[in-house]
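> here are the coordinates; sequence isn't available:
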C-alpha cells in the first residue's frame, strides 16, 4: 500500500500559474481568491478593468489583464501576456460567460445567438487551445471549463436557446479536449453549476417568485453559494485530481 497523502498540501498550488476569465465578479472573483489562497500566482481577466484592479489589490501575487473574450485578438493577448509575465500557464479556468434575454426561439435572433456562443463556447475553445500549446511543452496542465446545469438539461421555464446550446457545446467540447490531450498530460474538466447566488443572479434570489421556484426545484431545497464550489475548484486545479 502506498503512503497516505499529505492532506495539508494535497490541494496546494504553490508556484502554479492560474488564469481565470470573467474574474470581475461572481464565480470568477471567488475562484481567483481561492486559487491565490492555495498558493497560486493568478492572472485575472475580464472587461471591467477597475474591478480587476480591486481584486488584484487583495491578492499577494496577481496581475490583471483587460479582456473581452468574444475577441479572438484579446484572447490571444491574454495568453501571450500571461506567459510573458509568469513564464507559463498551469491552470486555465474558462469562467467568462453571458446569457441571452429570455425569448422564444422562433424569434430567430441569430445575432444574439452568435454573440452568446462566441462568449460561452468559441472563446473557451480558443483559450484552451492556446493555453494547451504552452502546457504541452511540459506535458502537464489543467483546464477547467465552467458550463451550467443548462448544458445538461433545458432551461424551462426560462427560454434561453443560445445559453443552453452554448453550455451544452462546452460540455461536449470538454469531453473532446479531455480525450485528445489526456495522454499528453493535460486534464480537461467541466463544472456545471445549478442556481447559485452571485452578483449576476442576485435579482432572481431577491424576487420571491423566482427564489421560491429555485427552492422547489433544487435537490437541496435552496440555491448554492460560490464558496460551495471551492472544493471542486481546488480538486480539479491541483494534483489531487491527477487521474481525472
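Good, I have the coordinates. Source: prediction; values computed, not measured. Residues are numbered from 1 along each chain as shown.
> use CA for all of it now, contacts and neighbours both
Noted.
> Neighbours of residue 19, how many?
When counting by other C-alpha atoms under 10 Å, one arrives at 29 neighbours for residue 19.
> Counting by contacts, list what the one helix or strand it maps to packs against.
Per DSSP states H and E, residue 19 falls inside strand 17-21. Where contact means 3 or more C-alpha pairs under 8 Å, 6 or more residues apart in numbering; DSSP states H and E, strand 17-21 is packed against helix 26-37, strand 41-46, strand 91-94.
> alright, now check it against this:
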C-alpha cells in the first residue's frame, strides 16, 4: 500500500552530525522512505563507514565532510552539494554536543563550544540552505531540540540554554521563511540510547531514576524518532510550521 503524502521519493536530505546516533538513524529512516541522503561529519572515517552502510543496504547516500561550526566551510559545502549532488529539499540540523559540570565551575571554553556546536551550527547551516530553498519557494528544515529546551537538570545549564535557543530559533526561522514556502519545525527527543548519553546509560542510579520519572518507563530507542522526521520532511506536514514535537515517553507531560 502506498502513502504518497509520506513519500520522500526524489528528495535530497542533508543530515548534519549523521555518522552515528540519532543523525544516522534519521538518515536511514529518510532513505528507507525514498530520499537520497547526505551524511555529514568532521571525522572522515566515521562518515565513510556510515555512508557505506547505507549504500550497502541499497540506499542512495553521499558523504560530505565539513565542520558545522565554521560558517565559511558550511557555505562552501552547501554550494558543493547543490552543484554536484542536487538541490537540498530537506535539512535536518542534528549536530550537537554535551558537557556536564557544576554551573559555578563551568569552563568558559566549553560554554563557547556548546554555543557554537548546538546553536551557531543551526543558524549557519539553516541560513545557508534556506538561501537556496527560498529561491525554489519550497523546503523542509527540521532542527533537533531536546526536552532540555523546556526543562533543566543539575550540571547541564549551558546545554539547556543552547537547546532553548534552538526551540526559539525554529520559531524565528518559521516567522521569517514560511512566506517563501518553507516549513521549519523541531523534534525534541527525551532520553534516548545514544553515544551522547552513554555515561548516563551506564549509570544504574540514573537509569533507575529515569525509568521511574518517565511515564513510558524506559529509555527511548533512536528508531522511534524516525516517524516524526518522515512526517515533518514530507508533504503530510505542508501546513505545520514553527512547532516543536516532543518525543520523550511523556516526561515533559508528567510531574
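Looks like it came in fine. From a predicted model like this one, the values you see are computed outputs, not experimental measurements.
> just to revisit the earlier point, what range in structure 2 matches the strand holding residue 19 of structure 1?
The aligned range for strand 17-21 of structure 1 in structure 2 is 12-16, by TM-score structural alignment.
> which residues touch the residue nearest the centre of structure 1?
Residue closest to the average C-alpha location in structure 1 (C-alpha atoms, centre = their mean): residue 95, at 2.4 Å. By C-alpha atoms under 8 Å, 6 or more residues apart in numbering, residue 95 of structure 1 lies in contact with 20-23, 27-28, 145-146.
> how about those in JSON lines, adding distance to residue 237 of structure 1 and neighbour count?
JSON lines is the format used below for the contacts of residue 95 of structure 1 (distance: C-alpha to C-alpha, whole Å; neighbours: other C-alpha atoms under 10 Å):
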{"residue": "20", "distance to residue 237 of structure 1": "11", "neighbour count": "25"}
{"residue": "21", "distance to residue 237 of structure 1": "15", "neighbour count": "30"}
{"residue": "22", "distance to residue 237 of structure 1": "17", "neighbour count": "27"}
{"residue": "23", "distance to residue 237 of structure 1": "16", "neighbour count": "29"}
{"residue": "27", "distance to residue 237 of structure 1": "15", "neighbour count": "26"}
{"residue": "28", "distance to residue 237 of structure 1": "14", "neighbour count": "23"}
{"residue": "145", "distance to residue 237 of structure 1": "11", "neighbour count": "26"}
{"residue": "146", "distance to residue 237 of structure 1": "13", "neighbour count": "23"}
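> Tell me the one among those residues nearest to residue 208 of structure 1.
residue 27 (23.2 Å; C-alpha to C-alpha).
> Report the separation between that closest one and residue 7 of structure 1.
Separation of residue 27 of structure 1 from residue 7 of structure 1 (C-alpha to C-alpha, to the nearest Å) stands at 25 Å.
> Next: residue 63 of structure 1.
29 Å.
> Who has more neighbours out of the two?
For residue 63 of structure 1 versus residue 7, neighbours defined as other C-alpha under 10 Å are more numerous around residue 63 (21 against 9).
> where along structure 1 do the helices fall?
26-37, 49-57, 72-86, 110-117, 123-135, 161-181, 202-206, 208-217, 230-237 (DSSP state H).
> residue contacts, the residue mapped onto residue 116 of structure 2 from structure 1?
For residue 116 of structure 2, the aligned position in structure 1 is occupied by residue 118, per TM-score structural alignment. Applying C-alpha under 8 Å, 6+ apart to residue 118 of structure 1 gives the contacts residue 70.
> To which residue of structure 1 is residue 39 of structure 2 aligned?
Using TM-score structural alignment, residue 39 of structure 2 sits opposite residue 44 in structure 1.
> Let me see the contact set for its match.
Contacts of residue 44 of structure 1 by C-alpha under 8 Å, 6+ apart are 19-24, 32, 52, 56, 62-65.
> How much space separates residue 151 of structure 2 from residue 246 of structure 2?
On the measure of C-alpha to C-alpha, residue 151 of structure 2 and residue 246 of structure 2 end up 12 Å apart.
> picking that back up, what does the strand holding residue 19 of structure 1 contact?
So strand 17-21 of structure 1 is contacted by 28, 31-32, 35, 40-46, 82, 86, 88-96 (C-alpha under 8 Å, 6+ apart).
> repeat for stretch 220-233 of structure 2
6, 8, 21-22, 25-26, 29-30, 33, 90, 140-142, 185, 187, 189-194, 237, 240, 245, 247-249.
> How far does it sit from its chain's centre?
Its chain's average C-alpha position is 11 Å from that of stretch 220-233 of structure 2, according to C-alpha atoms, centre = their mean, to the nearest Å.
> now swap in stretch 13-28 of structure 2 and tell me
Counting by C-alpha atoms, centre = their mean, stretch 13-28 of structure 2 comes out at 8 Å from the chain centroid.
> Straight-line length of that stretch, end to end?
11 Å.
> what's the answer for stretch 142-150 of structure 2, then?
Stretch 142-150 of structure 2 end-to-end distance (C-alpha to C-alpha) = 18 Å.
> Roughly how far does residue 53 of structure 2 sit from residue 99 of structure 2?
Counting by C-alpha to C-alpha, the gap from residue 53 of structure 2 to residue 99 of structure 2 is 29 Å.
> Let me fix that, I meant to ask about residue 112 of structure 2.
11 Å.
> So between those two, which is more surrounded?
The neighbour comparison of residue 112 of structure 2 against residue 99 (other C-alpha under 10 Å) goes to residue 99, with 16 against 11.
> The more buried one: what's it in contact with?
110, 114, 156, 159.
> how about the last one, what does it touch?
So the one you mean is residue 159 of structure 2. 98-99, 114, 148.
> Export the residues you listed as CSV, with columns for distance to residue 177 of structure 2.
Output for these, formatted as CSV (distance: C-alpha to C-alpha, whole Å):
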residue, distance to residue 177 of structure 2
98, 29
99, 32
114, 26
148, 25
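> follow-up on the earlier one: show me the one of the helices and strands packed on strand 17-21 of structure 1 that comes nearest residue 125 of structure 1.
strand 91-94 (9.2 Å).
> Of residue 151 and residue 246 of structure 2, which one has the most company?
Legend: neighbour count by other C-alpha under 10 Å for residue 151 of structure 2 and residue 246, higher for residue 246 (22 against 14).
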